[in-house]
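Novice: I would like the atomic coordinates for the input below:
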Amino acid sequence: MSTNYYAPKGGHPGQEQLLTDRAVFTDAYAVIPKGTMRDIVTSFLPFWEHTRLWVIARPLSGFAETFSQYIMEVSPGGGSGRPETDPGAEGVLFVVEGNASLTADGTEHILEEGGYAYLPPSTNWTLHNNSDGMLRFHWIRKTYEAVPGLDAPDVIIANEKDITPTVMPDTDGKWATTRFVDPNDLRHDMHVTIVTFEPGAVIPFLETHVMEHGLYVLEGKAVYRLNNDWVEVEAGDYMWLRAFCPQACYAGGPGKFRYLLYKDVNRHMALRPLSDAQHAMLRSAAG
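Specialist: From the prediction side, this is the model:
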């Protein structure tokens, strides 16, 4: 399976260029185009060496509240022996360029392009770039919602090229989803998948649902319906959707349109904020 993932490189536009771009933030969705991911908006993290990142989603009150998403850029020799400082956070890593040396609970793994890792809360993990090239990967983080009676999920290491996509019914194979986690495994409270549309494929209705979304376009281009607007998007763009934002898609081609998708799943809706003590009790019950 050939892949052609887009990864930002930073830099700055020239002074002669117009500032007109496609970035937009509304009360229902945001579009962060690839052209906004420049050097001036990168950030750094504690305990990470020779690493910078673009923060493309973070919990915001009144918007999307369940997750954060980073695009990490690790130079040769960089990485971290203490990457996650929140013991209640679960994470998904997806490599779009280079090779990552990941150690999780004492087992070492090499994540190549297309490599995926699910890391449950309290996993002891490290990540380094031991290659001569740049490493770029997505890191999606969420506070794990433990449920008494359900164990915490296991570490998952995979690569999308080894997974047969699940074709949506009645689409002639034009719309498919690459799933890294069994949808019936209720231990998981989030899914990160890859959605692929062949040229001409559509989402033929306005999806309107409780799941929040982060959609990073890995390849191709399309026109997306977001709330009341049709928005053109291409490889490197990011769409950030709050719950119940109507959404649909038309992939006009000429090539495949593919994106990395986050959504929250499999949990009751909280009816009141949990206290820190309640959060700690649930984490303890889940082991």
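Novice: going forward, measure contacts between C-alpha atoms and count neighbours the same way
Specialist: OK.
Novice: any idea which helix or strand comes after the strand or helix carrying F137?
Specialist: Per DSSP states H and E: F137 is located in strand 135-143. The helix or strand immediately downstream of strand 135-143 is strand 156-159, counting by DSSP H and E.
Novice: by contact count, what packs against the next helix or strand after that following strand?
Specialist: Downstream of strand 156-159, the next assigned helix or strand under DSSP H and E is strand 166-167. Judged by 3 or more C-alpha pairs under 8 Å, 6 or more residues apart in numbering; DSSP states H and E, strand 166-167 is in contact with strand 175-179.
Novice: Name the residues that touch the strand it packs on?
Specialist: 160, 163-168, 192-198, 201-202 (C-alpha atoms under 8 Å, 6 or more residues apart in numbering).
Novice: filter those to the buried ones?
Specialist: For those, a burial check counting by 16 or more other C-alpha atoms under 10 Å picks out 160, 165, 167, 192-198, 201-202.
Novice: next up, for comparison:
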Amino acid sequence: MTSYGRPPGGLPPQTALMTGRAVFTEAYAVIPGGVLSDIVASPLPFWEGTRSWTLARPMTGFAETFAQLLLELAPGGGSDRPEPDPAAEAALFVLDGEAALTIEGRASRLEPGGFAYIPPGAAWSLRNPAGAPARLQWIRKAYARLPGLPAPDPIIVNERELTPAPMSGSDGRWATTRFMDPEDLRHDMHVTIVTFEPGGLIPFEETHVMEHGLYVLEGKGVYKLNRDWVEVEAGDFMWLRAFCPQACYAGGPGRFRYLLYKDMNRLPALRPGARP
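Specialist: Below you'll find the predicted structure:
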């Protein structure tokens, strides 16, 4: 069974050094797992037995297209009305524990590695049915509807059921596990798992219109973000604004893997608040 990175919780001792790896710039941010302590956790409205860490939210100079949260559900915790925004779509990924998810009356059980896509306007609920805490990533986005295209269907799958697709020319050292069909233009975002074998790398500085949220699931790596090189490891989160140059290599000794969000398949909006 794959083990995914998660924050340690608690609080550091008074003897700990303050200086760490957290970085916030106009082009990117790095939120190390170690700073996701109890003191920055927050409850959520209409959620019981749940605490959350907000990793990204729409705001000036930060994320523009999405919000991303880390949830910790105590046994029995969760919500029967988790999403107050009828325009919001969602993606869930279970890091550890179990989650009982119901979408429009259809019940599913998600284990570690389990992924769910929830269309905008769908009625859904989420509970922890087990006797141990459950932790998961929750990505929220205002869905960009297009005339003539319906919203996507729900998706329930575990990453173990999917075959990673090797990137061209990488000799299998760089691969992507896709939860959405890249040819399905109903989707305005993609969530994938990117895997690098030890020594694998992105061999050029990607510079593109897609905004990114990256949560490191396994291993460690060195990331080039704008003009800086930063070290990241399991449990860390990175935000990259559109056009932020990026590249990376896996630091070993094991695989380097992260959960990746990006906005896709829509023309850029030409007016503030306008739909593409």
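Novice: re the thing from before, nearest to R82 of the first structure, of the contacts of strand 175-179 of the first structure?
Specialist: For these, the closest approach to R82 of the first structure (C-alpha to C-alpha) belongs to V192, at 23.2 Å.
Novice: My understanding was that that closest one contacts V265; is that so?
Specialist: No - the pair V192 of the first structure / V265 is not scored as a contact, 10.5 Å apart, by C-alpha atoms under 8 Å.
Novice: Please narrow the buried ones among the contacts of strand 175-179 of the first structure to those residing in strands.
Specialist: Among these, the members falling in strands (DSSP state E) are 167, 192-197, 202.
Novice: Quickly name whichever of these is closest to E73 of the first structure.
Specialist: When those are compared against E73 of the first structure (criterion: C-alpha to C-alpha), the nearest one is V192, at 19.9 Å.
Novice: The closest one: what's it in contact with?
Specialist: V192 of the first structure neighbours (C-alpha under 8 Å, 6+ apart): 92, 179-180, 260-263.
Novice: go again using 7 Å as the cut-off
Specialist: Contact analysis of V192 of the first structure by C-alpha atoms under 7 Å, 6 or more residues apart in numbering lists 260-263.
Novice: got the residues you listed as TSV, with secondary structure, neighbour count and distance to I40 of the first structure columns?
Specialist: Formatted as TSV, the contacts of V192 of the first structure follow (DSSP: H, G, I helix; E, B strand; the rest coil; neighbours: other C-alpha atoms under 10 Å; distance: C-alpha to C-alpha, whole Å):
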residue	secondary structure	neighbour count	distance to I40 of the first structure
L260	strand	21	25
L261	strand	18	26
Y262	strand	22	26
K263	strand	19	29
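Novice: Tell me how many other residues surround the counterpart of Y29 of the first structure in the second structure.
Specialist: Y29 of the first structure maps onto Y28 in the second structure, with residues paired by TM-score structural alignment. Counted by other C-alpha atoms under 10 Å, the residues lying close to Y28 of the second structure total 23.
Novice: Farthest pair within the ones in strands among the buried ones among the contacts of strand 175-179 of the first structure?
Specialist: Top of the distance list for those (C-alpha to C-alpha): V192 and V202, 20.5 Å.
Novice: contacting residues around the closest residue to N130 of the first structure other than its chain neighbours?
Specialist: Counting by C-alpha to C-alpha, 6 or more residues apart in numbering, N130 of the first structure lies nearest to G77, which is 5.6 Å off, once chain neighbours are set aside. By C-alpha under 7 Å, 6+ apart, the contact set of G77 of the first structure is 128-130.
Novice: S284 of the first structure in helix, strand or coil?
Specialist: Three-state call for S284 of the first structure (DSSP: H, G, I helix; E, B strand; the rest coil): helix.
Novice: For the stretch 1-150 of the first structure, just list every one of the helices.
Specialist: In the stretch 1-150 of the first structure, no helices are defined using DSSP state H, counting those that start in this stretch.
Novice: hmm, back to that, quickly name whichever of the contacts of strand 175-179 of the first structure is closest to N124 of the first structure.
Specialist: Using C-alpha to C-alpha, the contacts of strand 175-179 of the first structure come closest to N124 of the first structure at V192, 21.0 Å.
Novice: what's near enough to touch L127 of the first structure?
Specialist: By C-alpha under 7 Å, 6+ apart, the residues touching L127 of the first structure are 79-81, 100-103.
Novice: how near is V202 of the first structure to Q15 of the first structure?
Specialist: Using C-alpha to C-alpha, to the nearest Å, V202 of the first structure is found at 39 Å from Q15 of the first structure.
Novice: Same question for F67 of the first structure.
Specialist: Applying C-alpha to C-alpha, the value for F67 of the first structure to Q15 of the first structure is 35 Å.
Novice: Settle it for me: which of the two has more neighbours?
Specialist: F67 (23 against 7).
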